[in-house]
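Undergrad: Build me a model from this:
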Amino acid sequence: MTTDPTVPTLHWTDGALELSARWRAESGVAPPRRVVLADDRMTADAAYRQASEGVALLWQGDFQNARQLLQAMARRIDRKRRKPPASPLDAFNAHRQAQAQRARTLGMLLIPLDADYSIPLRRAPEVKQACSEVYGEPGAPAGESSVVSLRELLGLIGAHEWRKKGVEIGALGDRIHPHYGVFSPVRGEYVDLVARAPLPSRSLAFDIGTGTGVLAAVLAKRGVERVVATDADPRALACARENVARLGFTERVQVCEADLFPPGRAPLVVCNPPWLPARPSSPIERAVYDPDSGMLRGFLNGLAAHLEPGGEGWLILSDFAEHLGLRSREALHTMIDMAGLKVVGRDDIRPVHPKAADPSDPLYRARSLETTSLWRLGAK
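TA: Got it, this is the predicted structure:
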């Protein structure tokens, strides 16, 4: 039981006993108010019904049976027929609403964790390392336990495996190892754009919002003598530093905490902001959604003051938002113009990820038209 009032706590009853444990949710959701105990006797229909009604199921049975139950609940959600949306924007809004509801429902199946992150259930996997990478090393008071949704726990396990395996980056001839909660460079087209664009200088570059550090590493690989890579997220900073060190670029790439720009000017400033101007529903979505284009506007408005004379700012941006009706091309050009910038050139590339060619994807109409661009910008 936790006694710290600042720590989110889950409460439930077991017979006459009033019990509680630390609540873990990287998505930021509050602990469920209604909790019942569940085990291998619970049917998928009963679990789905209770979860849909906001009742959390604290699992006491076999861990692998819980995984199968979660899959069965997901099938019941996914087979619901939905009315085809009238426009790409309607499709986007309906998709986000459906995904949020799906996450809420599936998040109601909960798994207990002991203080050392072991799972006190039959046939449970070893998850101590995966949990330590996200929650920190076990340092809770003796006897403190916690509870996490099975959906989040499986996400932690998957992220741990990605971190170990890494993502092959052709431009590096090596792998980038993403951390949990840091955008993974699985869509390689934007990396390819940076790898092939003509460099205005090899002396210095800023990489704004570096994430895994992949673009900073690509610039160093291309011969840029010094790269300053910034990010405001602690996980991204740790991830970038680890990747830079493993790739052997520590002497040439400096990773530092900053809200967008580091001090000074550079002949090349690169930024790959979140592509969709919408509000994230959880901290993990901040790499995808940029409310009111806040990071995009911040980069554009500050770029001229951080460019050396004749320097270039490289903005890597998909037009997916345009095809969804979230932001027009005219609005983007207006932002560029109002920031005192001009377009020096542009290089386009079409995405090759599976969803771009999947007609069953709810956003296929927009995805099939998507182009990713590297906008070369200069000060007026």
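Undergrad: CA atoms for contacts and neighbours, from now on please.
TA: Noted.
Undergrad: gap between the nearest residue to Val147 once chain neighbours are set aside and Arg49?
TA: Using Cα to Cα, 6 or more residues apart in numbering and skipping residues adjacent in sequence, the residue nearest Val147 is Pro112, 4.5 Å away. Using Cα to Cα, to the nearest Å, Pro112 is found at 22 Å from Arg49.
Undergrad: re earlier: where does the residue nearest to Val147 fall, secondary structure wise?
TA: Following DSSP states H and E, the helix or strand that holds Pro112 is strand 109-113.
Undergrad: Then Gln50?
TA: Counting by DSSP H and E, the element that carries Gln50 is helix 44-52.
Undergrad: Show me what that helix is packed up against.
TA: Under the contact criterion of 3 or more Cα pairs under 8 Å, 6 or more residues apart in numbering; DSSP states H and E, helix 44-52 touches strand 55-59, helix 63-78, helix 88-106.
Undergrad: Also this sequence, please, to line up against the first:
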Amino acid sequence: MTYTQTTPDHDAGTPGDVGDVVRLLEPDGSRLADAELDPWIADLSPHELRALHRDMVLTRRLDAEGVALQRQGQLALWAPCRGQEAVQIGTAHALAPGDFVFPSYREHGVLLARGARPEGFMLAWRGEEHSGYDHTTINAAPPQIIIGAQTLHATGWAMGAQRDGSDDVAVAYFGDGATSQGDVNEAMVFASTFRAPVVFVCSNNQWAISEPVTVQTKYPLAGRAPGFGIPSLRIDGNDVLACVAAMRWALDRARRGDGPAFLEAVTYRMGPHTTSDDPTRYRTDDEVERWARRDPIARFEAYLCAEGVLDDSALAEVAAAADALAAEVRAACIGATTRAPETVFDHVYAESHAPLAQQRAEYVEYLAGFAAEEAR
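TA: Model prediction:
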């Protein structure tokens, strides 16, 4: 379903409806044909299919460890991504090495697929680092906490790449709630006006903290983009094959100079918004159970097993890799050394300067006041 009109399609269903999305896999794992998307994944080899499955499983295990470590007091906060593994891994696997990712705080799977290591996930959430990985190495900006701000950063990067004559593409990840922010709309204005090579990936997980998507908008979010002159696709975000195909389509048109694209991946946040949230206060068990039956990993696993791509040996290997990752995550977190508080001023700028040095000195003096008070 490609939105090409300049106004939303009033017959396109409701914002949270999964009946009108494009998909290649049914919830039971059976394969569907789609003339628009099938060509984009025709070359996926068994090895690549297994890699998609592996990264989805690793993402879920990483996420589970993040939640557990926060509950045990080892992390300050964690934003769970359980249920959203397909859109994150599917779109990330479609990227080229030179493409640059601008994630929100929930894209753990995207960062994992781009090559971030466990300490890159843990230290920032533990409050030890501004960002726990070198963004120039994995071509991913630090996770953005300010809702929607990364869309402007991505569009600016894309305009720079465009002027440099590069065919690299910027990708901005955000949730349904971010579409209500001015930054996202401003980013789409600039991206459309300058035909910037940027892909906007909206994970519609049904809830912006405690606000349902049906309150934020009366029509599907994918219908908004054409109003900016940006074509869009509304896909099943729990179908990893559809996510790969849609992302390849969007990246291809951006590389050819045809400008931005918008993907709305309809999915569900199975856990809380963050570990400080209690989702039982605003959603029902029946709703959660309905979405649990659309689980992205179980769906893909059923398909791969039916096709003979996965067997018991391969599943055991992936489970062992998940166990190893979990151990690495815990070791990176629990073994972290807390740095001196004044190091918060390190790496803010490429080179230090007088105002920064003054702020640092004032902060050191402030901290010393507590030590003097305790000594009395």
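Undergrad: Overlay the chains and give the TM-score.
TA: Overlay of the two chains. TM-score (TM-score structural alignment, normalised by the length of structure 2): 0.34; 175 aligned residues with a Cα RMSD of 5.2 Å.
Undergrad: and of the helices and strands packed on helix 44-52 of structure 1, who's closest to Asp45 of structure 1?
TA: With Cα to Cα as the criterion, Asp45 of structure 1 lies closest to helix 63-78 of these, at 7.6 Å.
Undergrad: Now do the helices in the stretch 101-250 of structure 2.
TA: Secondary structure of the stretch 101-250 of structure 2 by DSSP state H, counting those that start in this stretch: the helices cover 108-114, 118-126, 135-138, 149-163, 182-193, 213-216, 240-255.
Undergrad: Show me what the second one is packed up against.
TA: In other words, helix 118-126 of structure 2. Applying 3+ Cα pairs under 8 Å, 6+ apart, one finds that helix 118-126 of structure 2 makes contact with helix 312-334.
Undergrad: ok, and what's touching the helix it packs on?
TA: With Cα atoms under 8 Å, 6 or more residues apart in numbering as the test, helix 312-334 of structure 2 has contacts from 54, 57-58, 61-62, 65, 69, 74-75, 118-119, 122-123, 126.
Undergrad: Reformat those as JSON lines; add distance to Ala92 of structure 2 and neighbour count.
TA: As requested, those are exported to JSON lines (distance: Cα to Cα, whole Å; neighbours: other Cα atoms under 10 Å):
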{"residue": "Arg54", "distance to Ala92 of structure 2": "13", "neighbour count": "20"}
{"residue": "Val57", "distance to Ala92 of structure 2": "15", "neighbour count": "23"}
{"residue": "Leu58", "distance to Ala92 of structure 2": "14", "neighbour count": "23"}
{"residue": "Arg61", "distance to Ala92 of structure 2": "18", "neighbour count": "20"}
{"residue": "Leu62", "distance to Ala92 of structure 2": "16", "neighbour count": "28"}
{"residue": "Glu65", "distance to Ala92 of structure 2": "21", "neighbour count": "20"}
{"residue": "Leu69", "distance to Ala92 of structure 2": "26", "neighbour count": "21"}
{"residue": "Gln74", "distance to Ala92 of structure 2": "28", "neighbour count": "18"}
{"residue": "Leu75", "distance to Ala92 of structure 2": "26", "neighbour count": "21"}
{"residue": "Pro118", "distance to Ala92 of structure 2": "18", "neighbour count": "21"}
{"residue": "Glu119", "distance to Ala92 of structure 2": "20", "neighbour count": "22"}
{"residue": "Met122", "distance to Ala92 of structure 2": "20", "neighbour count": "27"}
{"residue": "Leu123", "distance to Ala92 of structure 2": "22", "neighbour count": "23"}
{"residue": "Arg126", "distance to Ala92 of structure 2": "25", "neighbour count": "21"}
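Undergrad: Packing partners of the helix or strand harbouring Ala68 of structure 2?
TA: Taking DSSP H and E as the criterion, Ala68 of structure 2 maps to helix 46-71. Counting contacts by 3+ Cα pairs under 8 Å, 6+ apart, helix 46-71 of structure 2 is packed against helix 85-93, helix 108-114, helix 296-306, helix 312-334.
Undergrad: Which stretch among the ones you listed is buried most, on average?
TA: Among the helices and strands packed on helix 46-71 of structure 2, ranked by average contacts under mean count of other Cα atoms under 10 Å, first place goes to helix 85-93 (a mean of 28).
Undergrad: longest strand anywhere in structure 1?
TA: Determined from DSSP state E, the single longest strand within structure 1 is strand 307-318.
Undergrad: which strands and helices sit next to it?
TA: Applying 3+ Cα pairs under 8 Å, 6+ apart, one finds that strand 307-318 of structure 1 contacts strand 266-271, strand 372-379.
Undergrad: can you rerun that using 10 Å?
TA: Judged by 3 or more Cα pairs under 10 Å, 6 or more residues apart in numbering; DSSP states H and E, strand 307-318 of structure 1 is in contact with helix 189-196, strand 205-208, strand 266-271, helix 294-303, strand 341-349, strand 372-379.
Undergrad: and the angle from it to helix 189-196?
TA: Angle, strand 307-318 of structure 1 to helix 189-196, by axes from the mean of the first three to the mean of the last three Cα atoms, to 10 degrees: 150 degrees.
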